[in-house]
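Chemist: please find the sequence and the predicted model below.
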Amino acid sequence: MENLYRQAYEVLTEQQRKEVLESLATRRPGLKLQRFESFDRFGMRTETAVYELDGAEFVFVPGDTVTLGWESFADGLDADTQADMDQVMEEYDISDLTSFLESMMSPVRTMTVAPMLVERKLHEIGWHRVAPDSEVMVTRRSDIEEFEASPYKSIIKNKQLRLSRSSTGTVVEEYKPIAYAALIQTLQEQGYSLPTEDEWEYLCGGGTRTLWRWGDSIPYDTHLRYFEEAALKGTPYDMELPNQFGLHIAYDPYKYEVVDAPCMLKGADGGSFICGGMGVALGYLPVATYFQSPDDTFDDYKADIGGSYTRYRKVIRL
């Protein structure tokens, strides 16, 4: 078990590391090692393996004792990010930037995070594909025909029916509410868990002390260039690329990630800051590693954790 923690894991020889990674495939029926892979991002690197289980990819993330939470800048803001934040501070009469940011971050603490297998990509919650012989195909036929005659690639009708195009025809999906507690119970019955807040912050930043997982400043060159240049459309957005553990995480301020913790939601604010005119830097503050959504967000999601703004990933603790 000691070799699954970073301090011991990183001093293993390549052969020893592969033997450890191969042994993990025996921990759960159906788990298959697909390939050994290295992920290098934002100055951090992990030699790991990619596994397949139930049609999804998982990566091994070594355990570690790390400092989590935020109270001050590690590197400081660059000129562009400082100017962006200064403008918003003046507009909203914010007198002290550090205190303002700290009020929205998790507290600083030192935690030991156990090793785990982590799903690389996120799942939607509550949407289910409708079978061709379902009653929905009859009762909502007019909506389906209207969509098929439209130029749209996808639409959502009354928050309950989603229609989209595919190479084989129209995809019809129905939304069924699911409570937060029910989602956790369902995953547990399947042998999975949601990450806790501590685990999520570690998976996102790997213990980095900067505001975002990539640093204390917004990469305006790649961020704005992506939205301005048509040639980049359809290509991976820089923030969407895998992080140092091989995870696609904290890249969209509109999409919360559900965690098993009192805070419930991490990595987004549903787009509130961006839509509220907070500029680019503060608009993307909710994807900061240690950002905590305000408590008044939680009650809205306890009865129904799904919808357009929430996603989840599964973890297997080792």
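Modeler: Structure's in. What do you need? Numbering: from 1, shown residues only.
Chemist: every contact and neighbour count from this point should use C-alpha atoms.
Modeler: Will do.
Chemist: how about stretch 288-301: buried residues?
Modeler: Buried residues in stretch 288-301, counted by 16 or more other Cα atoms under 10 Å: 288-293, 298, 301.
Chemist: now tabulate these in a markdown table and tack on distance to residue 193.
Modeler: As requested, these are exported to a markdown table (distance: Cα to Cα, whole Å):
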| residue | distance to residue 193 |
| --- | --- |
| 288 | 23 |
| 289 | 20 |
| 290 | 21 |
| 291 | 21 |
| 292 | 20 |
| 293 | 21 |
| 298 | 19 |
| 301 | 18 |
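Chemist: of the residues you listed, which is the nearest to residue 6?
Modeler: Set against residue 6, the nearest of the buried residues of stretch 288-301 by Cα to Cα is residue 289 (20.0 Å).
Chemist: residue contacts, that closest one?
Modeler: 201, 204-205, 211-213, 250, 267 (Cα atoms under 8 Å, 6 or more residues apart in numbering).
Chemist: 7 Å instead, please
Modeler: Counting by Cα atoms under 7 Å, 6 or more residues apart in numbering, residue 289 touches 201, 204-205, 211-213.
Chemist: quick one: the helices in this structure?
Modeler: 6-9, 14-24, 79-91, 97-102, 136-139, 141-148, 180-189, 197-205, 220-228, 272-275, 279-283, 299-302 (DSSP state H).
Chemist: below is an additional structure, to be compared with the one above:
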Amino acid sequence: MTYADLTFEQWNKRSDDAARRIAAEIAGRLDLTVVGLRSTVYAGRSHRVALFDRAGMRFALVPGGRPTLGYDAGRFQPAAGQADSFADSADEYGLPSLAEYVDAMTSPARAVELPARLVAVEAFDPGEVPLAPGDPLAGLAVMGLRTTTPDEWEWACGAGAATLFRWGDRSPDDGYPCDHRTGPHREANLWGLAIGQDPYRHEVTTERTIVCGGDGGSATCGGSGFFLGWLTLATAYRDEQFGQWLASDAGYADGALTRPVIELG
């Protein structure tokens, strides 16, 4: 088995000594430094996190497998506050039913095959890549990196959680994400990644029209309603219009982040 074949279950079943050997071998092959291994619990699920360093950039091991990504809004049962918030937004903006709207704003449920990989713990401004100022993302390839695909991003964010958000189905009904400086959205996720924490910090993917992890703050800035503001942090959130506009000549590059990946194959 190559390390690209390493699944969530296989990795967590390894003994601590075996896990340390795997981490050391990955680091040796890819010229990385092992920062450490630690056990973590997020939203009731446990995992062994492996962290690596490359020239000051921190990466975490994200195991592979055949996960189900996307979201089926038919299984969403909103809390009273979520339903009330959406009803107010629907009245103001002429939106369809809550289930129809959530379905339209999330990627469809689907099973995919994903190999294990290393994913950057923090996303960063691609303009900070010094190697290709005219095409910052091309600079990642020169560094032996690339940005995430949409499927990789969802898996990296949700870590297989079947709920709307990576922490569950509930969201606060007394403010937008930026109003809550603490909470599950501010914590590192199951893989140890700081991801999907702030709708203003949306991330580009390999698909030019698909951004993840936020909507550029549009729902929050526009006062669209608390539930709509939190929905932008849903693992499978997709704002097609925003993505298409962002990729057009009228769009902007400032503020969009990228999350590098190192392949293990």
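Modeler: Cool, the structure landed. These numbers come from a predicted model, not from an experiment.
Chemist: between the contacts of residue 289 of structure 1, which has the most around it?
Modeler: The most crowded member of these, judged by other Cα atoms under 10 Å, is residue 211 (28 neighbours).
Chemist: quick one: residue 154 of structure 1 and residue 164 touch, right?
Modeler: Yes: with contact defined as Cα atoms under 7 Å, residue 154 of structure 1 reaches residue 164; the gap is 4.1 Å.
Chemist: before we move on, the earlier item: okay if I get the contacts of residue 289 of structure 1 as a markdown table plus distance to residue 37 of structure 1?
Modeler: Shown next, in a markdown table, are the contacts of residue 289 of structure 1 (distance: Cα to Cα, whole Å):
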| residue | distance to residue 37 of structure 1 |
| --- | --- |
| 201 | 22 |
| 204 | 18 |
| 205 | 19 |
| 211 | 27 |
| 212 | 24 |
| 213 | 21 |
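Chemist: circling back: could you single out the most deeply buried of the helices of structure 1?
Modeler: Stretch with highest mean neighbour count among the helices of structure 1: helix 197-205 (a mean of 24; mean count of other Cα atoms under 10 Å).
Chemist: could you tell me where it falls in structure 2?
Modeler: The alignment of helix 197-205 of structure 1 onto structure 2 (TM-score structural alignment) spans residues 150-158.
Chemist: contacting residues for the nearest residue to residue 226 of structure 2 once chain neighbours are set aside?
Modeler: The shortest distance from residue 226 of structure 2 to any non-neighbouring residue, by Cα to Cα, 6 or more residues apart in numbering, is to residue 176 (5.4 Å). Residue 176 of structure 2 sits next to 220, 226, 229-230 when contact means Cα under 7 Å, 6+ apart.
Chemist: repeat that for residue 102 of structure 2.
Modeler: Residue 102 of structure 2 makes contact with residue 73 under the criterion Cα under 7 Å, 6+ apart.
Chemist: how close does it get to residue 70 of structure 2?
Modeler: Computed as Cα to Cα, to the nearest Å, the residue 102 of structure 2 to residue 70 of structure 2 distance reads 11 Å.
Chemist: cool, residue 258 of structure 2 as well?
Modeler: Distance, residue 258 of structure 2 to residue 70 of structure 2, using Cα to Cα: 20 Å.
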